[in-house]
Each structure stands twice: as structure tokens, then as C-alpha cells.
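Novice: Predicted model follows, preceded by the sequence.
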Amino acid sequence: MRLAFAEASISLFLSGYQFPDLTPPHPAGEWDADWLVVIGKIHSNGRTGEFRDPCLTAFEAGELGRWLRVISQSGRGDDRRSVTSLDFTEPELAFECALLSDDDAVIRVVFSGGAAHPEDGVGGAGEEARVVTVQMSLADIGLAADEWERECARYPARSTDAAP
């Protein structure tokens, strides 16, 4: 999935389960079978980097797709000042969105921990968060949602208690 505007772009991909050998369905309450490795490529403010981290469960990845879909279908009559956010069990990724017009939205992606500054080859719990902002048309956000949903379809939740 790619979110891009002017000099900033964010690409996120799923590369597989963190523990691919766990046999589904996994017992209730055990999320180990559902952790997905996310590859992120970030370009902003002249800095480019890439991270690879098991920071989303299969359920959370699907939740991100649904969140993007809702934003893409927002528009006329919605409160332009409304801000919606989405965060996850692991703090490496968080999203927030503000609608600007009937056709555009601003999405801020907050990268923390090892995802915050991958271009430096460092990162961890003490690293300062990095925020990348993109303004996109609702149609382009819908295309990003389509792309992300295709990624997620390859990695369904395997535990019987996938939702947090």
C-alpha cells in the first residue's frame, strides 16, 4: 500500500507471519500465530529508510484496511474538523486522519520504536517518534485501501481469538 503526497511517501507491505510454522487454528488467547511482519518504506524531508518489524496482528492489519475504506467513503456532509485515529497493540505504527474537503484528507502516520528512523540504522524504545503527513484524495485513499485489503487477504487470522 502506498500513501503519497508531494515530497512524502509511505509504503507498507506484509511479508508473512512472524511464526509461519504455527499450525492454525491456534488456541484461544494465543496471538503468536497472528503476528505479521510489516515492511515499511518511508520518504520524507529528504530522508529515506526502510523497516521490517512484526508490529501488526492479522486482525489489526484488517482493521487498518477498514479504517482507510471508511475514510475513502467520507465526504459531503461530514464534519471537516473531525479527526479519527487508529493505533495498535504494538506502538510502532499509529494513524490519524483529518478530513479537509469533500474530496481530500490528511493522513498522519506516526512511526515509533524501530520504525521511527530506519534510515539511521538505529531505533528502539527510546527513539523519538517520527510523523509523516500526506494529503490525498479520497479516491486515492480508496485505492490504497483496495491494495492493503489484497495484502491482508494473503494472511488471515489463525488464532481462534484474533480480535483484541
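Specialist: Cool, got the structure.
Novice: all contacts plus neighbour counts: C-alpha atoms, from now on.
Specialist: Fine.
Novice: what does the host helix or strand of V134 contact?
Specialist: Here V134, judged by DSSP states H and E, is contained in strand 130-137. The contact list for strand 130-137 (CA atoms under 8 Å, 6 or more residues apart in numbering) reads 3-5, 8-10, 44, 103-112, 116-117.
Novice: redo that, cut-off 10 Å
Specialist: Residues outside strand 130-137 that contact it (CA atoms under 10 Å, 6 or more residues apart in numbering): 3-10, 42-45, 72, 93-113, 115-117, 141-143.
Novice: L93 - nearest residue in space that isn't next to it in sequence?
Specialist: F111 (5.0 Å; CA to CA, 6 or more residues apart in numbering).
Novice: can you pull out the strands in the protein?
Specialist: Using DSSP state E, the strands of the chain run over residues 2-5, 8-17, 35-44, 47-57, 83-87, 93-99, 104-111, 130-137.
Novice: structure B:
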Amino acid sequence: MRLVSGSAFVDLRPVGYQYSSVSGGWDGNWLLVRGEVGLDDGRSWSFTDPCLTTWEARSLGEWLRAVADGDVPVTDGEPFGFTEPNLALSLAERSDDRYTVRIHLALGSCPPWPVEAPYFLPLRLGRDELRRGADHWVRESAAFPPR
């Protein structure tokens, strides 16, 4: 899934199970997520972390679709997060069919230069962009079902 705002972007893709030989329970359902992040100023970085479970990957697609449908409230509080704090999202602003989604990054998902954690990147996105991102994420994560 690639979300782009100006020249800033976040690209997130599930790339495999953390423990390929385990088939069940929590250990068998951790996913490695590859992230690439680019900022408006040209700086970028990438990470690969076991930061979502298969169940959380499914809920991420549902959350993105709910944002696009107008069913997620704007918040300055707790983001939509997961068991591991490496990745979270929040809706910072909504007006008509434009949304500002914050991508919260912590621990091994942060940039390699000193930043205050969690670091977040706001992306201004249209409704169709969000839906495409959600659809891509759902397709990509379907390759790694719960086991």
C-alpha cells in the first residue's frame, strides 16, 4: 500500500511471517512489514519489522476503508494502534473528501536520525486515494492469512 501526499509518502507491505515454521497462536501470526517512508525534504528511510499480527493487518484495511467512508472521528488523542508500538495511524483532519492521516512510527520504524518518538508523518489524502490504499493493503495482506 502506498499513500502519497505531495512528495511525501509511506509504503507499507506485509512481506512474510516472522516465524515461518510456527503454525498457530501468537507466534505463528506475527507479520514482517516492510516500510518505506519519504519526506517532502527528500530524506527517506526504510524498515522491516514484525509490527502487526495477521488479525491486526486485517483491521488496518478495515480502518482505512472506514476513514474513507467518513466513519472514523478526527482525534488528537489515542491513535489506531496495534500490539507493537512501531506503527499506528490517526485521522487528524477531515474536510469534504480530503483527509489528513497521521502515520505514527516508533522504535525500529523511526527515521535513522534523531527524532522525538513516536514520530509522525501527516499525509493529506483524497477519499479515492484512501480507498485504493485500503484495497491494496487488503490484497497484499490476504497472502498471509491467520494460521
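Specialist: Arrived safely, thanks for sending. Everything quoted here is computed from the prediction, not taken from an experiment.
Novice: circling back to that earlier point, and the strands of structure 1: which comes nearest W148 of structure 1?
Specialist: strand 8-17 (7.9 Å; CA to CA).
Novice: how big is the offset of that closest one relative to structure 2?
Specialist: Once fitted to structure 2, strand 8-17 of structure 1 is off its aligned match by 0.5 Å on average (mean CA distance after the TM-score superposition for structure 1).
Novice: Tell me which other helices or strands that strand touches.
Specialist: Strand 8-17 of structure 1 makes packing contacts with strand 2-5, strand 35-44, strand 47-57, helix 58-72, strand 130-137, helix 138-153 when contacts are defined by 3 or more CA pairs under 10 Å, 6 or more residues apart in numbering; DSSP states H and E.
Novice: Kindly reformat the ones you listed as a markdown table containing distance to Y17 of structure 1 and mean neighbour count.
Specialist: Listed next are the helices and strands packed on strand 8-17 of structure 1 as a markdown table, based on distance: least, CA to CA, whole Å; neighbours: other CA atoms under 10 Å:
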| stretch | distance to Y17 of structure 1 | mean neighbour count |
| --- | --- | --- |
| strand 2-5 | 21 | 19 |
| strand 35-44 | 4 | 22 |
| strand 47-57 | 8 | 19 |
| helix 58-72 | 9 | 21 |
| strand 130-137 | 25 | 18 |
| helix 138-153 | 11 | 19 |
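Novice: now those in JSON lines, with distance to G123 of structure 1?
Specialist: Output for the helices and strands packed on strand 8-17 of structure 1, formatted as JSON lines (distance: least, CA to CA, whole Å):
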{"stretch": "strand 2-5", "distance to G123 of structure 1": "23"}
{"stretch": "strand 35-44", "distance to G123 of structure 1": "14"}
{"stretch": "strand 47-57", "distance to G123 of structure 1": "10"}
{"stretch": "helix 58-72", "distance to G123 of structure 1": "22"}
{"stretch": "strand 130-137", "distance to G123 of structure 1": "11"}
{"stretch": "helix 138-153", "distance to G123 of structure 1": "26"}
